[in-house]
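Enquirer: any chance you can model this:
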Amino acid sequence: MKKLCKGVSLLLAGALLMASLAACQKKPAGETTAQEQTTKGTEAVQTTQGNTKDSGEESAFAGQTLEVAAFAGAYGTDFWDSVCAKFEDEYDVKVELTCSPQLGDIIRPSVVSGDPPDFIAFAQEQDIITTMIKEDALLDLSDVVGEFEDTLLDGILDYCQPYKDGRILYTPSWYYSWGTWYNKGLFEEKNWELPKTFDEMLALGEKAKQEGMALFVYPGVYPGYNQGVLFAALASAGGADLLNAIANYEEGVWEKPEVKEVLDFYQKMVDNGYILDGSVALTHTQAQTEFVQGKAVFCVSGSWIETEMADAAPEGFRYGFLPTPTAQAGQQQYANIGFETFEIPAAAKNPELAKEFLKFLYRQDNLLMNAEKTQACMAIKGGADMVKEYMTESNYENLKMLDSELMPCFVNWTLTEKTEITIMDELFNSINSLVNKEMDVDGWIARMEEDDAVLREAVAK
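Expert: All right, here's what the predicted structure looks like:
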């Protein structure tokens, strides 16, 4: 196997911020175990081995070459080295593997010149992939995903259709969640109940204030971390239809009563002094440090928080994940997720072999290899159980909730031509303005409606 691998650095998977969106089905109680679900979901994929040397017949792809380009971040390169070598052996092919933390810079010249790699493993929000999406330069994978769709988290392929026209332009790989974290020991010590509604959350804020603590801290330098609360709460308030309306810049969507009720929750936290003073100036690590030092009851972050705070948290600190409270009692609770992706360029020299490699990655034995070597969770049914022994307890508990009580959500913003507006910045910088008392909820709503009017005119045709 020919391999180009440059300067691998351990980057946090959570640093890959994802655009977010709406809802999947939760697993009904009493169904098969997570491992059984994964095994059943991959049965169809196992049949692809009929093209390999193991079947006793010559591979239909024997002697061909596949160019693979993979991002080398938090998950390292061991998995890619191993799975590519295995693919070479089983299919009697040659794999030319390029993996680097600077993957975008490395592959950009070949992409621009019309000679891209055959297969790319790079998150869809990265500049080079975003450009390929806007230029319609990715292959439609609809004809191949049927062979492993049952393996994936229910509904996640809905969010792999950036043009929302039924074409699947990428498939999900590793995933994680955003949300609200708490100290289990604190809740046991104070005999506090976890809040399930906004009213219960605000009532807890008063108890926290009496203990000299803030209710909530967030990184104002990176206010987008609040997507873990805001998008999940909006999904609870209006389901997939509401998140889709938001993602499509629908006129009047921010003026809906159910949306205002969610935004008002932030206003009430501000008015009651429940947000830690100085939050707007904190980075993510600073906000998380304030949290583990007991300055705030809750902190918004991603499922990597325990690993990231390993050196800062007091000994014995036990992280818990709080399902985002809802505006009204009884509403379905959601968790906002992000995921990385696999792509095949439309100009790939060997698209059929690339499709075979894509199916190969979702095969049961290779999913198990992935779990062992990356210690990260793939966006598959039972993924949390598959990787349980390799991940932190809090991360496992968090992702396990997505197999049971919580429904994942993700806002899939409709593509637009280039404008002066960055919608995620507009949305979440407004929280800082709210906290600084430079804006109220009505101003927040007005800003979003004005931005949406511009973006509706710029929707990519």
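Enquirer: okay, CA-based contacts and neighbour counts for the rest of this
Expert: OK.
Enquirer: could you pull out the strands in the stretch 301-450 of the chain for me?
Expert: 319-322, 334-343, 407-409 (DSSP state E, counting those that start in this stretch).
Enquirer: who touches the first one?
Expert: This means strand 319-322. Residues from elsewhere that reach strand 319-322 (C-alpha atoms under 8 Å, 6 or more residues apart in numbering): Gly179, Thr180, Trp181, Tyr182, Asn183, Lys184, Leu194, Glu306, Ser394, Glu397, Asn398.
Enquirer: checking the second one next. Helix, strand or coil?
Expert: Right, the one you point to is Thr180. strand (DSSP: H, G, I helix; E, B strand; the rest coil).
Enquirer: ok, now which ones touch it?
Expert: For Thr180, the contacting residues are Gly228, Val229, Phe298, Cys299, Val300, Ser301, Phe321, Leu322, Pro323, Thr324, by C-alpha under 8 Å, 6+ apart.
Enquirer: return the subset of these lying in helices.
Expert: Gly228, Val229 (DSSP state H).
Enquirer: following up with a second sequence; could you model it the same way so I can compare the two?
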Amino acid sequence: MRSGPFLNRRALIRGSAAAGLLAVPAMGALTSCASGGGSGDDGGAERGETSADNPFGVSADADLEVVIFDGGFGDQYAVDAEALYQQRFGTVDHTKTQEIQSLLQPRMVQGDPPDVIDNSGAQAMDIAALIRNEQVHDLTELLDAPSLDDPNVTVRDTLMPGTVEMGQFGSEAVYRLNYALHVYGQWYSRTALERLGAEYPRTWDEMLTLCEAARREGIAGWTYPGVYPYYFNFTLYPFIGKIGGIEVLQALDNLEPNAWRHDAVRTAFEAYYELTARGYVLRGSPGMTHEESQTEWTEGRALFIPNGSWVENEAAATTPEDFDMAVGPPTGLDSSDAMPFGTLWASPGEPFFVPAAADNVPGGLEFLRIMLGRESARNFTELVSSLTVVRGATEGMSLPPGLTSASEILDAAGDNLVSSRLPDWYRQLNNEEIGGAVAAMMAGEIEPDEAIDRCQRAADATAQDDSIQKFQHT
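Expert: Take a look at the predicted model:
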């Protein structure tokens, strides 16, 4: 692992902390483990004759049950894809909810799940636990099937890089399909920066200078959803990778001893703590939901918010016409960074899976194949202002400002992409323990050293817990 020149900047950060700390946020219940088992590879459905048009042998009258997370993307895109399913097969029973876990966990345990689940949001089920209990159908046959638009091209070959890998959990099997291509970063208003006569900050000194200029105008530098503090990881993790290199993030994912005590992690935590110590975080942020913090941001009370590319759609109702939404790569530390400024976290998100015990597994697979068709992918982008994992689906489309910006920084990053598997390999560790430590630090309740100790203790406890399946970067 790397250490060295950036430590001088860390020393400066340590010496600059001041008063003005915020209150600790309340933490919501974010996850729990699943239990119970599924029955059979195809649930209760019998497969009919297969063809290029019907590669899974879905029966002509096979009904389908779909449950969609009703979050930033809403559910209209799924309703439209369901209409395409109903043109050829049975009817669709559609449910939208923000309470995925509480609604579906009992049904998973009882062996009576829906056919397709959009397992997203703060109440998503622990996919690793479901896989361990053999409750999730392997999607390999979907990936190897003819694509909807060209029978000579497999579904696998229509997907963006990283999509298949994000569905794998320590084996060749693929258990989930992440549909949206999320670009994470520091979201901002170009109009707001122009009013301050400022450029987007590339180094941490530039970030602090900009935040101070904003404060003089009565504007906070940052806000964030303290109720869901893992949002900070959308910029904190790539910041760590930018400072110390991608191997630091991989060590965190691998639960390596003392990985959280790496100099790059400490430097990043101290930089973020400086935002709080100097009073650059919007007062009240620790107690805000994602929607509340986004509204504070779109109404101009803070410059930056850590978020993903779903935010343009999710915050559309409160976004002024002249806001000119944009996203930038996480601000770097200084010239000693191991990776270039344009490095960012971009990866497939919004995970779908087909339960192993579903009544209509073939229909679930066909529904996902429909969603991966060009028509559904373009419809998704038009409706919710987000990219999908379908290659080339946005060609020729006119995109809104935020999505245009996300596409631009994704292109500029090239191969300088980083990601973290903690959110899906170890959901509770990421959302509750690490998220809680970062939340307490950003609320001024603890300092960086204690936050790091809490993260390391939680990672060690996860590593030593034999009931939790472990995964490794290879």
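Enquirer: follow-up on the earlier one: relative to Gln102 of structure 1, which of the strands of the stretch 301-450 of structure 1 is closest?
Expert: Gln102 of structure 1 lies closest to strand 334-343 among those, at 15.8 Å (C-alpha to C-alpha).
Enquirer: now do that closest one: distance to the chain's middle.
Expert: 3 Å (C-alpha atoms, centre = their mean, to the nearest Å).
Enquirer: and it, what other elements does it pack with?
Expert: strand 119-121, strand 171-183, helix 227-247, strand 407-409 (3 or more C-alpha pairs under 8 Å, 6 or more residues apart in numbering; DSSP states H and E).
Enquirer: could you pull out the buried residues of stretch 110-128 of structure 1?
Expert: Val111, Pro116, Pro117, Asp118, Phe119, Ile120, Ala121, Phe122, Ala123, Gln124, Glu125, Ile128 (16 or more other C-alpha atoms under 10 Å).
Enquirer: tell me the angle the helix or strand containing the last one makes with strand 334-343.
Expert: Okay, so that is Ile128 of structure 1. Ile128 of structure 1 is part of helix 127-134 when elements are defined by DSSP states H and E. Interaxial angle, helix 127-134 of structure 1 versus strand 334-343 (axes from the mean of the first three to the mean of the last three C-alpha atoms, to 10 degrees): 90 degrees.
Enquirer: if we can go back for a sec, so which of the strands of the stretch 301-450 of structure 1 is nearest Glu438 of structure 1?
Expert: Per C-alpha to C-alpha, nearest to Glu438 of structure 1 of those: strand 334-343, 27.6 Å.
Enquirer: Ser173 of structure 1 versus the most centrally placed residue in structure 1, what's the distance?
Expert: Structure 1 has Gly338 as the residue nearest its centroid, 0.6 Å off, counting by C-alpha atoms, centre = their mean. Distance, Gly338 of structure 1 to Ser173 of structure 1, using C-alpha to C-alpha, to the nearest Å: 10 Å.
Enquirer: how about Glu211 of structure 1?
Expert: In terms of C-alpha to C-alpha, Glu211 of structure 1 sits 43 Å off from Ser173 of structure 1.
Enquirer: neighbour count winner among these two?
Expert: Ser173 (20 against 10; other C-alpha atoms under 10 Å).
Enquirer: what's the spacing between whatever residue of structure 2 lines up with that one and Phe352 of structure 2?
Expert: By TM-score structural alignment, Ser173 of structure 1 lines up with Tyr179 in structure 2. As for Tyr179 of structure 2, its distance to Phe352 of structure 2 is 7 Å (criterion: C-alpha to C-alpha).
Enquirer: and if you look at Gln123 of structure 2?
Expert: Applying C-alpha to C-alpha to Gln123 of structure 2 and Phe352 of structure 2 gives a distance of 14 Å.
Enquirer: same deal with Glu292 of structure 2?
Expert: For Glu292 of structure 2, the distance to Phe352 of structure 2 - C-alpha to C-alpha - is 27 Å.
Enquirer: what does Arg261 of structure 2 give?
Expert: Applying C-alpha to C-alpha to Arg261 of structure 2 and Phe352 of structure 2 gives a distance of 35 Å.
Enquirer: which one's more surrounded, those two?
Expert: Phe352 (21 against 16).
Enquirer: that one maps to what in structure 1?
Expert: Checking TM-score structural alignment: Phe352 of structure 2 goes with Phe342.
Enquirer: hmm, Arg132 of structure 2 is touching Trp425, no?
Expert: No - assessed by C-alpha atoms under 8 Å, Arg132 of structure 2 is found out of contact with Trp425, at 11.7 Å.
Enquirer: who has more neighbours out of those two?
Expert: Trp425 (23 against 15).
Enquirer: pretty sure the more buried one contacts Ile131?
Expert: No - applying C-alpha under 8 Å as the test, Trp425 of structure 2 and Ile131 come out as separate, 11.0 Å apart.
Enquirer: which stretches of the stretch 1-150 of structure 2 form helices?
Expert: For the stretch 1-150 of structure 2, the helices defined by DSSP state H, counting those that start in this stretch occupy 7-16, 76-86, 100-110, 127-132, 140-143.
Enquirer: the stretch 251-400 of structure 2 too?
Expert: With DSSP H, counting those that start in this stretch as the criterion, the stretch 251-400 of structure 2 has helices spanning 263-277, 290-298, 311-314, 361-371, 374-384.
Enquirer: out of these, nearest to Gly170 of structure 2?
Expert: helix 361-371 (22.0 Å).
Enquirer: pretty sure Ala335 of structure 1 contacts Ala232?
Expert: Yes - look at Ala335 of structure 1 against Ala232 with C-alpha under 8 Å: they come within range, at 5.5 Å.
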